[in-house]
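Undergrad: Requesting a structural model of the entry that follows:
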Amino acid sequence: MPTQSETASMAEISSGPGNPPAPPVLPLTGEIPPPSQSDAPKYDPTVKAGSAEERCKYTLNQFVDSKPGLREFFPDKIFAGYAARAARLVDEIIKLKCPKETAQQFAILVLYDLALLIDDSSSMYTDDDGARVKTLHTLLKAVAEVYELAREEGIMSVRYLNGRQGRKNVTKAKVDEVHKAIRYHGLTMIGTQLQEKILKPFVEKKVMTKPLLTMIITDGAIEGESSGVLEKNIYNCLTSLQSGPKPKTEDAVAFMFARIGDDPGAKELIESLDNHKDMDQWIDCLPVNEKIEDVGNGSAEHWSVLRKLFLGALDADIDRFDVVQAETPIDTSEKVLKLKDHHKVRPLGEEEEDV
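TA: A predicted model of the protein is given here:
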């Protein structure tokens, strides 16, 4: 644990002029040799030609080829079991009025574990006359309804910025109980809590069998931690994955940020992350001109927003076609590099296990 003087030094690193050059780091290029002929989709005699399962298998193959690091998780590319589950997912969400072409894109969810990091700060409860709490409840139900089709046990983990008790394997049937148990208090230390509650237990210390998609849902700007901690923690995670043991490549993680409500601080945070020149390959944000409140309201935007939330950080084409009327982005890339290997987050105590 850093001393007070070390902590003060860290703060200076994040903002003071004249800092020494940062230690060299691996470039986040994602450059892995292109697939060879042997990487072509493998023949599976159990899958009928032209079937929904075959279409999903093709979708999964195309997707893994677009992210070469994923080959470490799925080396044979037969996708035994994944294609069948993906076909069921596509069929079920079409029944829920998802447009057919959009539904096919959701097939790639079967390849990912999903974790949620939820803002349970006091403003979620006190602002907008409680509307943000209701929006969160509706969002959790919609996310769980779709994702349990990709993973039968449901959302792998739901964790909170302030609450220490996480919940694992959250299905739609469990959402009411999970939501009712949230106690809104504290600050919005997204960078610190992302490291302690998501990256450390599910990336650094876990034997990963699937890549991890993390959704971060917040209603306000970051409070209670030094500037740049969020970017630094994501950056350090990516560089360590790039140079670490397989299958933990840099394609093992993806991050989706979204805001509840209309807080201008949250808007600024979303825009700065969405335009980050070094990490936009791994980070996506729900555009500020799309509203998370449209989920579950019966509008045509319901599936548009869910598509962005689930797939925007995974599929470059979806991210590429965003139309965001953003203000001038905050350039934090230099700050991230200066913070690397110098700023260690002060532990907040041991986290309780998910229940």
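Undergrad: hey, let's count contacts and neighbours off CA atoms from now on
TA: OK.
Undergrad: hey, where'd the helices end up in the chain?
TA: Ranges of helices in the chain, per DSSP state H, are 4-15, 52-66, 82-95, 100-105, 123-126, 131-150, 175-180, 190-194, 229-243, 264-274, 301-311, 316-320, 333-339.
Undergrad: will you turn those helices into JSON lines that also has mean neighbour count and distance to residue 166?
TA: Shown next, in JSON lines, are the helices of the chain (neighbours: other CA atoms under 10 Å; distance: least, CA to CA, whole Å):
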{"stretch": "helix 4-15", "mean neighbour count": "15", "distance to residue 166": "28"}
{"stretch": "helix 52-66", "mean neighbour count": "20", "distance to residue 166": "31"}
{"stretch": "helix 82-95", "mean neighbour count": "21", "distance to residue 166": "26"}
{"stretch": "helix 100-105", "mean neighbour count": "17", "distance to residue 166": "30"}
{"stretch": "helix 123-126", "mean neighbour count": "18", "distance to residue 166": "18"}
{"stretch": "helix 131-150", "mean neighbour count": "20", "distance to residue 166": "14"}
{"stretch": "helix 175-180", "mean neighbour count": "14", "distance to residue 166": "9"}
{"stretch": "helix 190-194", "mean neighbour count": "22", "distance to residue 166": "12"}
{"stretch": "helix 229-243", "mean neighbour count": "20", "distance to residue 166": "20"}
{"stretch": "helix 264-274", "mean neighbour count": "20", "distance to residue 166": "24"}
{"stretch": "helix 301-311", "mean neighbour count": "20", "distance to residue 166": "21"}
{"stretch": "helix 316-320", "mean neighbour count": "14", "distance to residue 166": "30"}
{"stretch": "helix 333-339", "mean neighbour count": "20", "distance to residue 166": "29"}
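Undergrad: and for comparison, fold this next one:
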Amino acid sequence: MPLSLPTPEEIITKCWDDLLKGEKSGIARFFPDKLEGDPKIAEASVKAAEMVGKIMQHGCMKETAIQLSLLALYDVVLLVDNIISMRIEDNGEQIETLKKTLKSIASVYRLVAQIGRIVPVKFLNSNLSFREVGPTKVDEIVAKTSSETNPLLNNSVVGTALLMPSRTVLQIEGEPQWLLRKVMKEKALELRGKYGPKGPQAVAYQFAMIGTDTKAIELLKNLDDDKELGEYIDCMPSGSLDKMQEPADKWNILPKLFLGALLDIWDEHTPIAFESESESNEVLNGRDTSLETEEDCAVDDDGDEDFF
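TA: Next comes the predicted model:
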């Protein structure tokens, strides 16, 4: 009798189980003791398997795609610095990079999230916030935001944004160094008090910078290397978001934007785009297609295009 191979859903559930018992044990309390057979986990694994197949069609390697399925266990919160200078510097290229980045994030996360949208998107320089944002809504919400003064990362913003388990993606430039670290340290102490030594794993912070401000680069490096908080933080190399728009580099950079603060292997990863252009192409050409589906994901049923 031939051996039966595990289904994509079983492979993904096993991956999640291994992570919750190992590297991500700090968030295990938010999930059933036994993942296999749990109805909610089964539903999430089906959607995650669909996501894995779709993004592999667009060039993502099999192992990376399975790792990205971890997003099904998290809420993604976007906190975006839409400082007015982004609209005028570099002939508006920075604001275009911001919009393309948001579309890429939404395109991937919508495939795995239970509601199919990023839950909240908040802007530092506007009192407006948006919920259930898909890729086709990005241009509209960026246009609506203004340059109103808004308290940066104060408790009212962070307290409502950081769901558990959750991860926060921030595009920042020139934030006060003491403020960011202060807020994140207070959150880590709160979670450690509630859930024990690994409680702070319930929140992960991924930073990515648009532009080349030297103070912002220094700020991000100091946060990434912080002895107390560094394990919950990852910072993208300067210029990553511009490189991510290039098809040959996307799947070397976009996964780090999602997973750098979640998995050690991606925290330590330097995108190949910053090492060798030829190596980047070799990785993409060597992708595994065993979990790909025949479904074309240029446009999903709800009409939202994918911006891969």
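Undergrad: Any chance you could compute the TM-score here?
TA: The TM-score (TM-score structural alignment, normalised by the length of the second structure) is 0.79; 262 aligned residues with a CA RMSD of 2.3 Å.
Undergrad: returning to what we had before: select, out of the helices of the first structure, the one closest to residue 255 of the first structure.
TA: Closest approach to residue 255 of the first structure among those (CA to CA): helix 229-243, 9.0 Å.
Undergrad: Let's check: the centremost residue of the second structure is which one?
TA: residue 258 (2.7 Å; CA atoms, centre = their mean).
Undergrad: Please look at that residue and residue 68 and confirm they touch.
TA: Yes. If you go by CA atoms under 8 Å, residue 258 of the second structure and residue 68 touch, sitting 7.5 Å apart.
Undergrad: List the contacts of the closest residue in space to residue 161 of the second structure that isn't next to it in sequence.
TA: Distance criterion CA to CA, 6 or more residues apart in numbering; nearest residue to residue 161 of the second structure, sequence neighbours excluded, is residue 77 at 6.4 Å. By CA atoms under 8 Å, 6 or more residues apart in numbering, residue 77 of the second structure lies in contact with 118, 119, 120, 121, 161, 162, 166, 167, 168, 169.
Undergrad: The first structure: which residue goes with the second one?
TA: Alignment note (TM-score structural alignment): residue 119 of the second structure maps to residue 156 of the first structure.
Undergrad: is it true that its match touches residue 114?
TA: Yes. The criterion here is CA under 8 Å, and residue 156 of the first structure meets it with residue 114 at 5.6 Å.
Undergrad: more crowded one of the two?
TA: residue 114 (24 against 21; other CA atoms under 10 Å).
Undergrad: which one in the second structure is aligned with that one?
TA: Checking TM-score structural alignment: residue 114 of the first structure goes with residue 76.
Undergrad: wouldn't that match be in contact with residue 165 here?
TA: No. Applying CA under 8 Å as the test, residue 76 of the second structure and residue 165 come out as separate, 9.3 Å apart.
Undergrad: Make sure residue 211 of the first structure is actually in contact with residue 110.
TA: No. Applying CA under 8 Å as the test, residue 211 of the first structure and residue 110 come out as separate, 10.3 Å apart.
Undergrad: gap between the closest residue to residue 165 of the second structure other than its chain neighbours and residue 163 of the second structure?
TA: Counting by CA to CA, 6+ apart, the nearest residue to residue 165 of the second structure once its immediate chain neighbours are dropped is residue 202, at 4.4 Å. Per CA to CA, to the nearest Å, residue 202 of the second structure is found 8 Å from residue 163 of the second structure.
Undergrad: Neighbour count for those two, which is higher?
TA: Applying other CA under 10 Å to residue 202 of the second structure and residue 163 shows that residue 202 carries more neighbours, namely 26 against 16.
Undergrad: What lines up with the more buried one in the first structure?
TA: So, by TM-score structural alignment, residue 202 of the second structure is matched to residue 252.
Undergrad: my guess is its match meets residue 199, correct?
TA: No. Counting by CA under 8 Å, residue 252 of the first structure does not reach residue 199; the two are 11.2 Å apart.
Undergrad: what's the matching residue for residue 52 of the first structure over in the second structure?
TA: Using TM-score structural alignment, residue 52 of the first structure lines up with residue 8 in the second structure.
Undergrad: which ones are touching the nearest residue to its match once chain neighbours are set aside?
TA: Sequence neighbours aside, residue 49 is the residue nearest to residue 8 of the second structure in space, at 5.8 Å (criterion: CA to CA, 6+ apart). Residue 49 of the second structure makes contact with 8, 9, 12, 69 under the criterion CA under 8 Å, 6+ apart.
Undergrad: between those, which is closest to residue 262 of the second structure?
TA: residue 69 (11.8 Å).
Undergrad: Just give me the neighbour total for the closest one.
TA: For residue 69 of the second structure, using other CA under 10 Å, the count is 27.
Undergrad: Tell me how far it lies from residue 12 of the second structure.
TA: From residue 69 of the second structure to residue 12 of the second structure the distance is 7 Å (CA to CA).
Undergrad: what is in contact with the two at once?
TA: With CA under 8 Å, 6+ apart, residue 69 of the second structure and residue 12 have common neighbours 48, 49.
Undergrad: quick one on the thing from earlier: counterpart of the residue nearest to residue 8 of the second structure in the first structure?
TA: Using TM-score structural alignment, residue 49 of the second structure lines up with residue 87 in the first structure.
Undergrad: How about the match of residue 119 of the second structure: what's its closest non-neighbour residue?
TA: residue 169 (4.7 Å).
Undergrad: Could you report the distance from the one you found to residue 144 of the first structure?
TA: Taken as CA to CA, the span from residue 169 of the first structure to residue 144 of the first structure is 10 Å.
Undergrad: Nice, that's everything, thank you.
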